[in-house]
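Participant: with the input below, show me the fold.
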Amino acid sequence: MITCIAVDDEPMALEVIGRYCSKSDLVDLKAVFREPVKAVEYLGLEKVDLVFLDINMPDLSGMQLLQTLSPRPMVIFTTAYSHYAVESYTLHAVDYLLKPITFERFLAAVNKAVASVAVALGEPPALFIKSGPQTYQVRVRDILFLEKEGNYITVHLADRDILVRENMVDVFDLVPAADFVRVHKSFVVAIRHITTIEVHQVTVAGVKIPIGSTYREALRSRLGLDKLL
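Facilitator: Purely as a prediction, here's the structure:
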């Protein structure tokens, strides 16, 4: 579990973050602040792993606040304005949540923060995947491939499948892009588990998965292959 605080001048926004944190075993919310200066004072005295940080605030914007901190904790920016996204990533934010924030999107962002901590500590990264009323802890290395089925994605592991209500366009909010590659409009596969590659298919754990024509060149480039046999 990682420690965090939330900074936002809107009480309702803080209530949402607080409620989501209470539903997750990933984060321990230590404090919330409506005044950014108070948050800076707190961070000067207390160490936390992560800050949920609104961008538009009076006196001190979230981005200005972050630039005052040394060392800097991990940050997930929260805002109602999408045009700040690019700037937020130049400040090495873990993620960028656009309001209104859904719990699934919150969980995906926190997963990224937890994975960053795990990598820094040399631990195998794990994800927490929400399926209906349950949330499962899954090691990234145990995921074989993901398959789109209607409005759901099935996460295939060696010993079980987990059904998630998610769109394929947002699949890399669910799993880290560094470890997975999309090979078809309905399939994303774990690079580590690919055993063979053919012109029209890859094999993962004995399962033949088609390669879509629009994804072939990107797959070739990603894997450093001169050509697909």
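
Participant: from here on, just use CA atoms for contacts and neighbour counts.
Facilitator: OK.

Participant: what residues sit buried inside stretch 97-116?
Facilitator: Taking 16 or more other C-alpha atoms under 10 Å as the neighbour-count basis, stretch 97-116 is seen to contain the buried residues 97-98, 101, 103-116.

Participant: tell me, how many residues neighbour residue 16?
Facilitator: Residues lying near residue 16 (other C-alpha atoms under 10 Å) number 15.

Participant: my bad, residue 227
Facilitator: If you count neighbours by other C-alpha under 10 Å, residue 227 ends up with 12.

Participant: what about the residue lying closest to it once chain neighbours are set aside, distance to residue 183?
Facilitator: If the residues on either side of it in the chain are set aside, residue 227 comes closest to residue 220, at 6.5 Å by C-alpha to C-alpha, 6 or more residues apart in numbering. Between residue 220 and residue 183 the computed distance is 10 Å (C-alpha to C-alpha, to the nearest Å).

Participant: and this one, please, so the two structures can be compared:
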Amino acid sequence: MTLSAIAIDDEPRALEVVQMLAAKVVFLDLKCSFTDAFEAIPYLQQHPVDLIFLDIKMPDISGIEFVNCLQQVPMVIFSTAYSEYAVKGFELNAVDYLLKPYSLVRFTQACNKALELKKWRQGQLPQYVVSESPFLFIKTGYEQERIMLNDILYLEAEGNYVAYILKNRKLLCRQSISEALAQLPDRQFVRLHRSYVVAIGHIQKISRQSVWIHSVEIPVGASYEGTLAEIRTLLSL
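Facilitator: Purely as a prediction, here's the structure:
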């Protein structure tokens, strides 16, 4: 599988760097490069690509503004010399964020993330690994991280984020608890509170108003008591 791409940067030297590095990534097909972002818009309308290498700080239109004006947005890897733009890249769901100057290794890492994401979206990654446990990708900062479903103990809403509590670590993803639940298999995960989703297979104990995931007590909201009764039946408790 290959990744088709274009690069946009108002600095010709920066484009030369992308072109040089792209030539060393065997699965990357860099179609065109643009110093004028506006020239890239009609090109993308006629020639859709998988990925854009996009500078953020440009004179006439920023990379962020450019992404917002596209009707069909490819995957994006932002690049800039200004680290303060990383949060904006994260908010736009960028595949990665390259801080100039970057190395071939760092460039290749970003490309690998895009390739894996493309495979995942097209269903070309295996649905099961050796343990026969499916996985999913979640956004952590400006990276996509793959986690195994059977490693998830429970999810907890924390403001604008959801904390994925795993067997040996905790990950934060900027999303709502409803959005998180929508990407999980409903036969394995259930919402028992407006702020909590639990993995059914990790429930150790159930009381009238709580469940325990190992040693952690998770409250059951009043509107989810019917769901709790269904779990009792499912687990024969």
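
Participant: mind listing residues that contact the lengthiest helix in the second structure?
Facilitator: As assigned by DSSP state H, the longest helix anywhere in the second structure is helix 104-121. The contact list for helix 104-121 of the second structure (C-alpha atoms under 8 Å, 6 or more residues apart in numbering) reads 2-3, 21, 25, 28, 51, 75, 77, 95-98, 125, 144.

Participant: quick revisit: looking at residue 220 and residue 183 of the first structure now, which is surrounded by more residues?
Facilitator: In terms of neighbours (other C-alpha under 10 Å), residue 183 is the more surrounded of residue 220 of the first structure and residue 183; the figures are 23 against 14.

Participant: and the longest helix of the second structure, how far from the first structure on average?
Facilitator: Its match in the first structure and helix 104-121 of the second structure itself, once the structures are fitted together, sit a mean 0.7 Å apart by mean C-alpha distance after the TM-score superposition for the first structure.

Participant: and the angle from the following helix or strand past that helix to helix 104-121?
Facilitator: Past helix 104-121 of the second structure, heading to the C-terminal end, the next element that is a helix or strand (DSSP states H and E) is strand 135-140. Following axes from the mean of the first three to the mean of the last three C-alpha atoms, to 10 degrees, one obtains 130 degrees for the angle between strand 135-140 of the second structure and helix 104-121.

Participant: distance of residue 14 of the first structure from residue 107 of the first structure?
Facilitator: From residue 14 of the first structure across to residue 107 of the first structure, the span is 16 Å (C-alpha to C-alpha).

Participant: next: residue 78 of the first structure.
Facilitator: For residue 78 of the first structure, the distance to residue 107 of the first structure equals 14 Å [C-alpha to C-alpha].

Participant: do residue 184 of the first structure as well
Facilitator: Here residue 184 of the first structure is placed at a distance of 25 Å from residue 107 of the first structure (C-alpha to C-alpha).

Participant: centre-most residue in the second structure?
Facilitator: Among the residues of the second structure, the smallest C-alpha distance to the mean C-alpha position (C-alpha atoms, centre = their mean) belongs to residue 139, namely 3.2 Å.

Participant: excluding its backbone neighbours, what's nearest it?
Facilitator: Closest residue in space to residue 139 of the second structure, ignoring its immediate chain neighbours: residue 173 at 5.6 Å, by C-alpha to C-alpha, 6+ apart.

Participant: that neighbour contacts residue 158, correct?
Facilitator: No. Here residue 173 of the second structure does not reach residue 158: they are 9.6 Å apart, not a contact under C-alpha atoms under 8 Å.

Participant: between the two, which has more neighbouring residues?
Facilitator: Comparing residue 173 of the second structure with residue 158 by neighbour count (other C-alpha under 10 Å), the higher total belongs to residue 173, at 20 against 16.
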